[in-house]
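Visitor: Pasting a predicted model and its sequence here:
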Amino acid sequence: MLASTTRFATPAVANALLATMPDTVWRGNQMGSQRAVTTPSGFSALDRELPNGGWPASVLIELLLAQPGIGELRLLAPLIASLTQAKKTVILMAPPHIPFAAALAELGIDLTHILLVEAEKPADRIWAIEQALKSASFGALLCWLPQCRADHLRRLQLAAGGGEGLTFVFRPAAAQHESSPAPLRMVCRAAASGQLSVEVIKRRGPVHSQPVILPLAVPAVLDQPFAERRVADILPFTLPVNSRHAVDRPALSATATRYRTALPA
């Protein structure tokens, strides 16, 4: 019988080896590391729970909502404000409701760098999202997908990897029990006093122990009764009819129909 000559690396040697390839190997009890640049969320408590301390670029970020409108735009408002003030385009893809422009402006968002795209059909949304991701000319893409197949998510994750922008996908909270290629997934629920509860259910790192409660900014214009809001508070932020920052449903549907046949099913 031959004696075994296998040698095991000491902890110091193993740690030194792991440090040379942070994108390839990581320990399950430690936060993952990536060479990709991340962007701070604007909430220190949340950044502590995100790998590399911020929102990762070039990947899908899934925000699973108990219901639309619970504060997802206010959660991303610090990021959107930073990007638009840096003259980077932020795309809002098929939001369930038209965002209140005056409230966005009060949060520091430059509306001249907001692009709103509306699409009713799920297939049109997927097509439009893929085209936006291929353009690689946006700062962030926010898309609402109440219905989405797993193969569509894989296509979007692959497309997101080709650019440097931030890609957020809003889906129903029930989707948390479904598999997803997104490396970062969070469940968002309304909390007391207008706050937002954020639970990280998937990340490159240890299991998230408990939700983070985030205080969200509330624009003063939202505290006013609707009947008392002055026209002057709204009109300066209303996009003109011929603005290039809005795409109507008929135009998008017609364009998607012409090109969808060229895409894989």
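Guide: Received the coordinates, thanks. Numbering: from 1, shown residues only.
Visitor: Only C-alpha atoms from now on, for both contacts and neighbour counts.
Guide: Fine.
Visitor: where exactly do the helices run in this structure?
Guide: Counting by DSSP state H, the chain has helices at residues 11-19, 44-47, 72-85, 101-106, 122-135, 150-160, 220-223, 231-234, 249-260.
Visitor: check contacts around Val200.
Guide: Val200 is in contact with Glu49, Leu184, Arg185, Met186, Val187, His208, Pro211, counting by CA atoms under 8 Å, 6 or more residues apart in numbering.
Visitor: returning to what we had before: which stretch among the helices of the chain approaches Leu64 most closely?
Guide: In terms of CA to CA, the element of the helices of the chain nearest to Leu64 is helix 72-85, at 9.6 Å.
Visitor: put this beside the first:
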Amino acid sequence: MAQASANRIISDLRERIQHLEGTAARPKTVLPFGVADIDARLPGGGLAHGALHEFAGGGAGAVDGAAAALFVAGIAARTKGKVVWCLARPDLFAPALAQVGLHPDRVIYVEAIREEYVLEACEEALRFGGLGAVVAETVRLPMVTSRRLQLAAEGSGTMGLVIRRWRRPTEAGDFGHPTAATSRWRISVLPSDPLPVPGVGRARWLAELIRIKAGESADFVIGACDGQGRISISSDAADGSSQTRRSLHSG
């Protein structure tokens, strides 16, 4: 009986704190990928809105992060509203984002003069609310900073998408350090889909779900984002790709 009374008191205190912080009773919504194999692995059937998600390139893409950026752009393209993209390195290629459905008229670019200001701008944009998504490109994501971003996303209901971009491959080991992100992904480039005639098929990626709250890790061989930001499970996933996955994991 004493334990039940204590639990009620704790529950009441939590509700009061949430009310004071303005975070009480916010409905939890998700953004599905529309791919059953992937959505089944995600709590609620999709990427959570009002949460922070972390992405990095794998293999040779650890520095340029091109596949990870396109994967993120495809996610942002399927949200509603403006997208704020915060960066310090002015090498983002807007036409490539448009090819995966994220058109320039939806994007507000915030270019910081120093990388540490990128995450500050990201936090301010997340707290602003009313946006489809907020993207930040950064080398480091300390636990304390990631927690602030997660709380800002929870408070506004906006999806936060952080792309980790390192200056050299040896720095990629930092991705093993824990953060407060709700999910963590690594996106690596695979050989393109084979065609029955000479030519270049649809780009393919290895999408590794390294961590997901209330879920289990997994990896998927997928077709790259189309013009609406949609991905697909590669039809050639079972044809020789297991060896590719092993080599990428070992790298």
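Guide: Done, it's in. These numbers come from a predicted model, not from an experiment.
Visitor: and Gly108 of the first structure, what pairs with it in the second structure?
Guide: In the second structure, the residue matched to Gly108 of the first structure (TM-score structural alignment) is Gly101.
Visitor: Give me the neighbour count for Leu104 of the first structure.
Guide: Neighbour count for Leu104 of the first structure, taken as other CA atoms under 10 Å: 20.
Visitor: show me what contacts it?
Guide: Counting by CA under 8 Å, 6+ apart, Leu104 of the first structure makes contact with Ala77, Leu111.
Visitor: The match of Gly108 of the first structure and Gly227 touch, don't they?
Guide: Yes - using CA atoms under 8 Å as the test, Gly101 of the second structure is close enough to Gly227 to be in contact (4.8 Å).
Visitor: neighbour count winner among the two?
Guide: Gly101 (22 against 16).
Visitor: can you count the residues close to whichever residue in the first structure pairs up with Leu70 of the second structure?
Guide: Alignment note: Leu70 of the second structure maps to Arg74 in the first structure; criterion TM-score structural alignment. Residue neighbour count, defined by other CA under 10 Å, stands at 20 for Arg74 of the first structure.
Visitor: ok, Arg74 of the first structure to Pro146 of the first structure distance?
Guide: Distance, Arg74 of the first structure to Pro146 of the first structure, by CA to CA, to the nearest Å: 20 Å.
Visitor: Equivalent analysis for Ile80 of the first structure, please.
Guide: 22 Å.
Visitor: now do Gly161 of the first structure
Guide: In terms of CA to CA, Gly161 of the first structure sits 22 Å off from Pro146 of the first structure.
Visitor: Repeat that for Val187 of the first structure.
Guide: 14 Å.
Visitor: And for Leu17 of the first structure?
Guide: If you go by CA to CA, the gap between Leu17 of the first structure and Pro146 of the first structure works out to 43 Å.
Visitor: Which one's more surrounded, the two?
Guide: In terms of neighbours (other CA under 10 Å), Pro146 is the more surrounded of Leu17 of the first structure and Pro146; the figures are 16 against 13.
Visitor: Tell me the residue in the second structure aligned with that one.
Guide: Pro146 of the first structure maps onto Val139 in the second structure, by TM-score structural alignment.
Visitor: in the first structure, which spans are strands?
Guide: Remark: strands assigned in the first structure by DSSP state E are 38-39, 55-56, 60-65, 90-93, 114-117, 140-144, 166-172, 184-190, 196-202, 212-214, 246-247.
Visitor: sorry, back to before: for PyMOL, write the selection for the buried entries among the contacts of Val200 of the first structure.
Guide: Remark: buried members of the contacts of Val200 of the first structure, expressed as a PyMOL selection using 16 or more other CA atoms under 10 Å:
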select buried, resi 49+184+185+186+187+211
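Visitor: Which two of the contacts of Val200 of the first structure have the greatest separation?
Guide: Maximum distance among these (CA to CA): 14.7 Å, for Leu184 and Pro211.
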